[in-house]
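Enquirer: below are the sequence and a predicted model for it; my questions follow.
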Amino acid sequence: MSRTIDYYFAPQSPWTFLGHERLLQLLRASRREVRVLPVDYGRIFPASGGLPLPKRAPQRQAYRLVELQRFADHLGVAMNVQPRHFPVDGNPAALLITAVAQHDGMEAALRLAGAVFAACWREERDIASEGTLAELLAETDLPPERLADAHAADTRARYDAHTQAALDAGVFGAPTYVVDGELFWGQDRLDFVARKLGI
């Protein structure tokens, strides 16, 4: 049995935001390690039959907003389901989180990821902006040079490798948690993750 949970997500995913704090609680309770793996769903959706939000049918887009508000209310998570800066390119934040994971470790990457999610879905900030990302590094006590590291070729290679690993594992949506080789798609599956972890 592996001690590590693989955490696949997109930084702009509202569902990942809704589940992030609960995942942190499960990690603490289970004493499992985690691999923080932002991935490019622009590659995953075409390979898995998914559609980016603007291409989905109007009724699906409308119901998504209902469900987001429903879950936010149920979970007690403050959230703007139609933030000013959305849709937004998640790649800059994904590369930054990847760089932080590489240089500062997974706990730091989790901390930054949580700040990125909140910036998008609670604070009306543009997570594709280098200025915003620089602010988030400062707010999470991380080195400012990570912005430069995010543009490095090895960071891009790691991000591409995460995405390929997600495809190989059968990931098709965000967030996806992989525990001992078993996939759990969606923050609403965290109760099943807890059972898998024996919590």
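Expert: Alright, I've got the coordinates.

Enquirer: only C-alpha atoms from now on, for both contacts and neighbour counts.
Expert: Will do.

Enquirer: what lies in contact with stretch 91-106?
Expert: Stretch 91-106 is contacted by residues 10-11, 34-40, 107-109, 112-113, 116, 127-130, 133, 146-147, 149-151, 155-156, 158-159 when judged by Cα atoms under 8 Å, 6 or more residues apart in numbering.

Enquirer: who are the neighbours in contact with residue 82?
Expert: residue 65 are the contacts of residue 82 under Cα under 8 Å, 6+ apart.

Enquirer: start to end distance for stretch 175-188?
Expert: 10 Å (Cα to Cα, to the nearest Å).

Enquirer: gap between that stretch and the chain center?
Expert: Remark: stretch 175-188 is offset 12 Å from the chain centroid, using Cα atoms, centre = their mean, to the nearest Å.

Enquirer: would you say residue 141 is within a strand?
Expert: No: judged by DSSP: H, G, I helix; E, B strand; the rest coil, residue 141 forms no part of a strand; its state is coil.

Enquirer: which of the contacts of stretch 91-106 fall in helices?
Expert: When these are checked against helices (DSSP state H), the matches are 107-109, 112-113, 116, 130, 133, 146-147, 149-150, 155-156, 158-159.

Enquirer: ok, second structure coming up, stack it against the first:
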Amino acid sequence: MSRTIDYYFFVISPFAYLGSQELERIVREHGVQVNVKPIEVKTVFGETGGVPPAKRPKVRQDYRFVELRRWHEARGLPLNLEPAHFPVLDALAAGAIIAAGRNGSDSLTLAHALLRACWAEERDISDAATVGAVADAVGLDGAALVEQARKEDTQAEFQRVTREAIDRGVFGSPWYVVDGEPFWGQDRLDFVERKLAGPVR
């Protein structure tokens, strides 16, 4: 029986970006299904006590940069510590990922491409032309996805999944759930993989 990962993340999260390719590897090698669930950062932080990076005490901001440098070197991924387009509104990019999943397209690959666009390519993923171009580059119909992303039902789904995440105890990004067990942070992907290698419980 195939295992499933519920993957909750902010589309402007650097740590989701840094873990994204490793997640893709785990999904591929273990043959698991992944439910790709972008969630709204403002709502999650607002309801769970999170603080945006720019509003955190300087010592916390400084250590965040230490961790970002550490993990971008460990993962071998390019990273701009202070990208030109961060933070930006997340609704359009999230909507495109949701629309891709509804269409049966590869929403995980699109999610990584949008994260990379923000954190390595200095692109504005709140911009419709950018979101469409990123989708086109991974073989999807960017214009159609942007149109679907803007629709009321797609944005309602974004809010529904955000509420679902909060109700399940999610307070950060990325967040993975396997067999009901939560894992917060891309630095917990080794534990996710161990969980997948073990028996179903």
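Expert: Sure thing, it's come through. Treat the numbers as computed from the prediction; the structure is a model and nothing was measured.

Enquirer: which of the ones in helices among the contacts of stretch 91-106 of structure 1 are buried?
Expert: Listed as buried from those are 107-109, 112-113, 116, 133, 146-147, 149-150, 155-156, 158-159; burial here means 16 or more other Cα atoms under 10 Å.

Enquirer: in three-state terms, label the counterpart of residue 133 of structure 2 in structure 1 for me.
Expert: Superposed on structure 1 with TM-score structural alignment, residue 133 of structure 2 falls opposite residue 135. Recorded secondary structure, residue 135 of structure 1: helix (three-state DSSP).

Enquirer: so who does residue 89 of structure 1 touch?
Expert: Counting by Cα under 8 Å, 6+ apart, residue 89 of structure 1 has contacts 12, 127-128.

Enquirer: ok so, going back, list just the nearest of the buried ones among the ones in helices among the contacts of stretch 91-106 of structure 1 to residue 185 of structure 1.
Expert: residue 113 (18.2 Å; Cα to Cα).

Enquirer: how about that closest one, what's its match in structure 2?
Expert: Checking with TM-score structural alignment, residue 113 of structure 1 has residue 111 as its match.

Enquirer: that match contacts residue 11, doesn't it?
Expert: Yes: contact criterion Cα atoms under 8 Å: residue 111 of structure 2 and residue 11 qualify, at 7.3 Å.

Enquirer: how far off centre is stretch 25-36 of structure 1?
Expert: Worked out by Cα atoms, centre = their mean, stretch 25-36 of structure 1 lies 15 Å from the chain centre.

Enquirer: no no, stretch 28-38 of structure 2
Expert: Counting by Cα atoms, centre = their mean, stretch 28-38 of structure 2 comes out at 13 Å from the chain centroid.

Enquirer: contacts for that stretch?
Expert: 2-11, 27, 94, 97-98, 101, 107-108, 158, 161-162, 196-197.

Enquirer: which of those residues are buried? Put it as a PyMOL command.
Expert: In PyMOL, this line selects whichever of those come out buried by 16+ other Cα under 10 Å:
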select buried, resi 3+4+5+6+7+8+9+10+11+27+94+97+98+101+107+108+158+161+162+196
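
Enquirer: narrow the contacts of stretch 28-38 of structure 2 to those in strands?
Expert: 4-9 (DSSP state E).

Enquirer: can you lay out these as CSV showing distance to residue 121 of structure 2?
Expert: Output for those, formatted as CSV (distance: Cα to Cα, whole Å):
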residue, distance to residue 121 of structure 2
4, 31
5, 28
6, 27
7, 23
8, 23
9, 19
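
Enquirer: quick one: the helix or strand where residue 62 of structure 2 lies to structure 1 mean distance?
Expert: When secondary structure is defined by DSSP states H and E, residue 62 of structure 2 falls within helix 58-75. Superposing on structure 1 and averaging over aligned pairs (mean Cα distance after the TM-score superposition for structure 1), helix 58-75 of structure 2 comes out at 1.2 Å.

Enquirer: can you tell me which helices and strands that helix packs against?
Expert: helix 14-30 (3 or more Cα pairs under 8 Å, 6 or more residues apart in numbering; DSSP states H and E).

Enquirer: this completes my enquiry, with thanks.
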